[in-house]
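Student: Attaching a predicted model along with its sequence, questions to come.
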Amino acid sequence: MWGRSGKWLTIVLAIVISGLALAFGGAAKVSTDPADSLPKGAESAAVARLQQEFPSGQVLPALVVYSRSGALTADDRAAIDADAERMAARAVGGRVPPPVMAPEGDVALLTVPLAGTLSNSELSEAVAQVRAEARDGLPAGARVEVTGGAGFKVDLSSVFSGANITLLAVTASVVALLLLLTYRSPWLWLVPLAVVGVADQVAAKAVALLTNLTGLTVDDSTLGITSVLVFGAGTNYALLLIARYREQLRIHEDRHQAMSAAVRSAAPAILASSATVALALCTLLFALSPFNRAIGMAGAIGIVIAVAYALIVLPAAMVLFGRGLFWPFAPKVGQADPARDGLWRRVGAGVARRPILMTLVSVGVLAFLAVGAVGVQSGLSQTEQFREKVEAIAGQETLSRAFPAGSAQPVVVIAREPAAEAVLQAAKGAPGVSTATVADSASDLTKINVVLAAEPGSDASLTAVEKLREAVKAVPDGQALVGGPEAIDLDERQAATRDQFVVIPLVLGVVMLVLLLLLRSVVAAVTLVTTVIISFVASFGAGWFAFERFFDFPAMDLSVPLLSFLFLVALGVDYNIFLTHRAREEAVRQGTHAGIVTALAVTGGVITSAGIVLAAVFAVLGVLPLITLTQLGIIVGFGVLLDTLLVRSVLVPALVTLMGERFWWPSRPLSLSAARRLDRERELQSS
């Protein structure tokens, strides 16, 4: 495959397959059904589907909020009435309800019902026109903001306008810079960057094809996270392979033989690493959250494609060029490996001399960081999703100050017509309810809008939804269901909790299984899994401390704990796999104590480079102004650095040194007699 002729065949096939994928992959399917984004089986999802049967369910309201400090003037009210007449032309049904004035007279609300079937581009244009018309002719000193379902949807879309291009450009730039610094060659970095870049685009097309074949829906944030995974993991695999290739070039004169040997030695660790990440991502298919399931499927596809390009295409691309590809530090046959006597050997030797102290210090640092997780708050409301205050959020806040807290986002109750009046009275009597009114009817169903007294997104609001559900379900034959924004928030919180209890054990099981198969050691598998769990807790604690003290984020997004756990455990164990797999090789020749020091010496540089690249790539998620992606990028990025620089470099070598040959139990990479002989030699040397 990487011989003198095979390399050309591999490259040609890769170009053809990649070209076909890019040409015919198509665009990812994006669902316009709001129920598709809600947790599987959630009551709010059923309400979202039933609402589409009502006349009001065919519209997406744009709430135009007018305000003035003090009170709206007569000129303001005249301008608002004129806006209502003008905007009727674009409203569903050709009419706009009369504006509603706040009790204090300082805020007015005009509801413009837009068609719910508009595409994203059509909706963006419609909202832009509403905003322009509302501002045109508005008296000086008055303010206007457009919010509601239409406003939020458009503002969220605008966050991702050109986001994929920005994310790709920044990610590629970061990877290019780090590869250039790693290899210190003016052109070597171009080869892995080109291969991983093509893999990223092929993965995006594969995900798009999957959405069109299976009905899976993804959004821009899913595609962004997938791209980060492909770039991060693909670059990591490339770094490990190239490091092995450089080693073999010091042994073999022929570069094709060197690459074959490099692939044979690196492939088990790379395949184990990629299998861990891909299978861990597949556990998200058991989640209730569509967002998590989409990331699981898309991410797994991305990892499979990344490892295929790293182990098949990259070796062929590398051997197209001679040793000059590594200029000015081209390896020569017979040349000693400088890594074996470099910085990381000194680190390993230092850890091996004081394993108990190094273990205690490492665990102490991790425990200190983990304390930051105490008191973590979970769950962001709709108005808390953005790092920057977009117009829809500003309008929502203005409404909340002037009207009952939940009036802009009423809870929706759907009941059977014969029991509608009884359900209405039950809703009015539920704790935390401000008002309840019949809003619409269709067939044998009745829609009731319920305004809660509590602030949207607050604990009191969620409690009120629970009490409301209890009250309306107690009505005989009402078959009432409760949905709407606040009910969605409650269902998503419950789904997030359930997903954590289901997916986290599955992830740990997958990681444990892969480690057992690779290392054939129960002790090693349990030890390494324990270290990555501790590393995650420490990273999560440090992340929440930073979010609360420096970023002033109100809470942790619901999806962040599960996704950050998955990425940190699956990706964090990668570096342990690279280290311990090499340690097992060395242990066969020189015993576990010397083997772990040698393994750290020869892998320390490349794993550290890989960790820095992966951390930087995840940090790139912060270029998008969504709190969710910022939190995920920071926790995973910091966690990868912590795992690379402390857990893998200090804690794991210290634990391996303390356990000695017992670390590999029940397997024995080194025969018992040889192990005893090495122990006697070490005792003699120390004496």
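Tutor: Sure thing, it's come through. Numbering: from 1, shown residues only.
Student: going forward, measure contacts and count neighbours with C-alpha atoms only.
Tutor: Noted.
Student: Which element is encountered next along the chain beyond the longest helix along the chain?
Tutor: Across the chain, the longest stretch assigned as helix under DSSP state H is helix 485-519. The C-terminal neighbour of helix 485-519 among helices and strands, as given by DSSP states H and E, is helix 522-546.
Student: Going by neighbour count, which residues of that next one are buried?
Tutor: 522-525, 527-529, 531-546 (16 or more other C-alpha atoms under 10 Å).
Student: Next: stretch 20-40.
Tutor: For stretch 20-40, by 16+ other C-alpha under 10 Å, it's Ala21, Leu22, Gly25, Ala28, Lys29, Val30, Ala35, Asp36, Ser37, Leu38, Pro39, Lys40.
Student: wait, doesn't Tyr309 sit right on Val195?
Tutor: Yes - using C-alpha atoms under 8 Å, Tyr309 is in contact with Val195, at 6.8 Å.
Student: Can you check which residues contact both of these two?
Tutor: When C-alpha atoms under 8 Å, 6 or more residues apart in numbering defines a contact, no residue borders Tyr309 and Val195 alike.
Student: Give the helix, strand or coil label for Glu145.
Tutor: strand (DSSP: H, G, I helix; E, B strand; the rest coil).
Student: and it, how many residues sit next to it?
Tutor: 24 (other C-alpha atoms under 10 Å).
Student: Okay, one more to line up with it:
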Amino acid sequence: MPTVWQRISTAPAGRRTAWSLLTGWLLVAVCAVMFTNLGEVETNDVSSWLPAAAESTRALELATAEFPAAEPDQLLLVYARDGGLTDADRAAATADATALAALAAGPVPEPVPSRDGAALLLAVPLSPAQAAEEAIGPVLAQVRQAQADGLPAGLGAWVTGGPAAGADFDAAFDSLDTTLLAVTVGVVAVLLLLTYRSPVLLLIPLFAVGVASRLAEWLVQLGAEHLGLVVNGASAGILTVLVFGAGTDYALLLISRYREELTRHADHRHAMRLALRHSLPAIIASAVTVILALLTLLAAGLNSTRGLGPVAALGILSALLAMTTLLPALLVICGRRVFWPLIPVARTGPAPARRPGPWARTAAFVARRHRPIWILTALALAALSLGATTLTTGVRQSESFTSKPDSVRGFEALAAHYPAGSGDPTELYANTRHADAVAAAVRALPGVAEVGPAEPSAAGGWTRLRIVLADPPSSDGAEQTVLRLRETAREADPSALVGGATAQELDQNTTMDADLRLIIPLILVVVLGVLIVLLRALVAPLLLLGSVLLSFGAALGASALVFHAVGFPAIDRSVLLHGFLFLVALGVDYTIFLMTRAREERAALGHHQGMSHALAVTGGVITSAGVVLAATFAVLSLMPIVFMMQVGILVGLGVLLDTFVVRTLLVPALIHHTGPRTWWPSHP
């Protein structure tokens, strides 16, 4: 008699329940389309990326509370000419100051010449309304047009400053919303068509995963509106890729088992019940592994990292629900004809003898030569891991784009002709009673180029000092100066806080280092625990975890070679954490698919033959799933943000290594070599 679990899990195969599920999902899809606009809750401001308890975060909060009418945001117009400015250059900059006076929120001062006589700096103050995210784009367009009009030939001119940099960053993330979705859908569609060679079957999983994506966005938006979930452009982009990649993987696994059962049973509903019964444990285990690994990010100190965990987990949950209920219901409703023109036919007699396929031959080869295969494969992966030693960590804000926008070139021109930190001064907040002593102490510090005039808060209790650093913002030298500023300021005033862009990046890096030390072990514990429960063994999970770690090291080493080749050898620390998370959580999926089938087959065929048969029958579908997931993550490499590009390359290469090397050669060879002890302490 079917258990409650069997009845629930096979419900999509029922005649009535299939139509009920389809109706319910269509209602969900309509609601998700009508009520979802994820862009409304996305925030790419500084606070969404900062660690909650860091000193720079507290400085930002203090500035907001105590200096509401502080000096307005400024656009910085930089003019530079190699060999020195001409009279025409100076006249053009002065004319721009006059032309922009009507746009500015306050007086536009005369352009400030650099000491080397090769550059001019023009500051254009903006009101808070003009500097707001939704308004800065048109303002920038006006300023850049005014700067370009009448520009003398050979004079370099750029618009930079905080609002301009923020606008360039937002524009880069805005391009993710449409471009990323379109390219991802195109890639998945092509790969599904190549896999199934059926125009009808292509559309069904694509529709199901599209519904899952909209559901995920709806859930994330509700979480942001009612639960304070932090969503930024990076997490929104990763959400799209993750849902399409994981959802398509689940579809491939289910459809493969369904087609296999259709060749044995005439009733396609019965075939779907069996397909669900056999494939759901692996799919659910895979999804649970990823969800639990993602939720470990809630322990992170960085706001952006902590926010990604539940956002991505909701994406995986949506993919799991849609691909295990909506997809099978659609397949059952359409019947066998969904596979047209290659419609599977149920066999009425014994299966005809066929030559072994490529995966059967691969499985036999691994079984015969398992010892040298796992040794050589492990050594090759270890050797590839050495490439990671060529990587350096630490990416400045100006290095965050794959191509330099106008604001970055402007910052570089400022650093070349003015004190390096003049474009983005560090901010020091001190109790007004100690402000003079703090100013005197920090003025004498090495690395401090200039200390601006004191600015008391509205209530008078706090004083702000703007400090221009001698080194470029976010550089190692600037970060060391910030550390000296904090130590020296606190000696004069224990309540003093140091903020600004360089301090924020320093705190981000420090927090990310702590997150790496905390989150990586948590992810490993989660994955190991799921594998132990799923396989009911201890030896196999340890072997699999070791293979995953080796695979990540090889992926990082291979990616380092690519990063050097494309001109971005330095990586942000968050790339390491995100890459490890997705590669371990997603890469272990293919091993889960393989090992659950091996466990199923060993009862009838024995350990060695069961392992070989599992590799033979799952090889094609797991390879297809791996290629799809790698391709969807590789889409991120086309994005204009270096962080996204590097995560896409790292995860894409890692998934391919997992698919073609670890799951195909290393894991099966290890399992053959270990023998029945693999399943200890359980018994066959």
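Tutor: Happy to help now that I have it. Please read these numbers as outputs of a predicted model, since none were measured by experiment.
Student: Which stretches in the first structure count as strands?
Tutor: 59-67, 100-101, 107-115, 143-147, 411-416, 433-442, 445-452, 481-483 (DSSP state E).
Student: For the ones you listed, could you give me a markdown table that also reports distance to Leu288 of the first structure?
Tutor: Converted to a markdown table, these look like this (distance: least, C-alpha to C-alpha, whole Å):
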| stretch | distance to Leu288 of the first structure |
| --- | --- |
| strand 59-67 | 26 |
| strand 100-101 | 39 |
| strand 107-115 | 29 |
| strand 143-147 | 29 |
| strand 411-416 | 22 |
| strand 433-442 | 29 |
| strand 445-452 | 26 |
| strand 481-483 | 17 |
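Student: so which of the ones you listed gets nearest Ser273 of the first structure?
Tutor: Distance to Ser273 of the first structure, taken as C-alpha to C-alpha, is lowest for strand 481-483 among those, at 42.3 Å.
Student: what's the matching range in the second structure for the closest one?
Tutor: Strand 481-483 of the first structure corresponds to residues 497-499 in the second structure, going by TM-score structural alignment.
Student: mean per-residue distance, the matching stretch to the first structure?
Tutor: For stretch 497-499 of the second structure, the mean deviation from the first structure after alignment is 0.9 Å (mean C-alpha distance after the TM-score superposition for the first structure).
Student: I would like the residues contacting that stretch, please.
Tutor: By C-alpha under 8 Å, 6+ apart, stretch 497-499 of the second structure touches 55-60, 426-430, 482, 485-486.
Student: which one of those residues sits closest to Ile622 of the second structure?
Tutor: Thr57 (45.0 Å).
Student: ok, now which ones touch the most centrally placed residue in the second structure?
Tutor: The second structure has Ile238 as the residue nearest its centroid, 4.6 Å off, counting by C-alpha atoms, centre = their mean. Counting by C-alpha under 8 Å, 6+ apart, Ile238 of the second structure touches Ala312.
Student: next one: Thr603 of the first structure
Tutor: Here Thr603 of the first structure is in contact with Phe578, Leu579, Arg582 (C-alpha under 8 Å, 6+ apart).
Student: where does the aligned residue in the second structure for the second one sit relative to Thr289 of the second structure, distance-wise?
Tutor: Yep, that's Leu579 of the first structure we're talking about. Correspondence of Leu579 of the first structure to the second structure, assessed by TM-score structural alignment: Leu594. From Leu594 of the second structure over to Thr289 of the second structure the distance is 15 Å, taken as C-alpha to C-alpha, to the nearest Å.
Student: next one: Thr325 of the second structure
Tutor: In terms of C-alpha to C-alpha, Thr325 of the second structure sits 20 Å off from Thr289 of the second structure.
Student: With Leu262 of the second structure instead?
Tutor: Distance from Leu262 of the second structure to Thr289 of the second structure, by C-alpha to C-alpha: 30 Å.
Student: do Arg433 of the second structure as well
Tutor: Taken as C-alpha to C-alpha, the span from Arg433 of the second structure to Thr289 of the second structure is 55 Å.
Student: Looking at those two, which is more packed in?
Tutor: Between Arg433 of the second structure and Thr289, counting by other C-alpha under 10 Å, Thr289 is the more crowded of the two (24 against 13).
Student: against the first structure, where does stretch 605-624 of the second structure fall?
Tutor: Stretch 605-624 of the second structure maps onto residues 590-609 of the first structure, going by TM-score structural alignment.
Student: for the stretch 551-684 of the second structure, what spans make up the helices?
Tutor: 573-605, 607-634, 642-657, 667-674 (DSSP state H, counting those that start in this stretch).
Student: residues in the first structure aligned with the last one?
Tutor: By that I understand helix 667-674 of the second structure. Taking TM-score structural alignment, helix 667-674 of the second structure hits residues 652-659 over in the first structure.
Student: same thing with the third one?
Tutor: In the comparison with the first structure, helix 642-657 of the second structure aligns to the range 627-642 (TM-score structural alignment).
Student: counterpart of Val319 of the first structure in the second structure?
Tutor: For Val319 of the first structure, the residue aligned by TM-score structural alignment is Val332.
Student: Tell me how many other residues surround that match.
Tutor: 22.
Student: Check Thr17 of the second structure too.
Tutor: Neighbours of Thr17 of the second structure (other C-alpha under 10 Å): 15.
Student: Now do the contacts for the nearest residue to it once chain neighbours are set aside.
Tutor: In this structure, Thr17 of the second structure finds its nearest non-sequential neighbour in Ala11, 6.0 Å apart by C-alpha to C-alpha, 6 or more residues apart in numbering. Neighbouring residues of Ala11 of the second structure by C-alpha under 8 Å, 6+ apart: Thr17, Ala18, Arg273.
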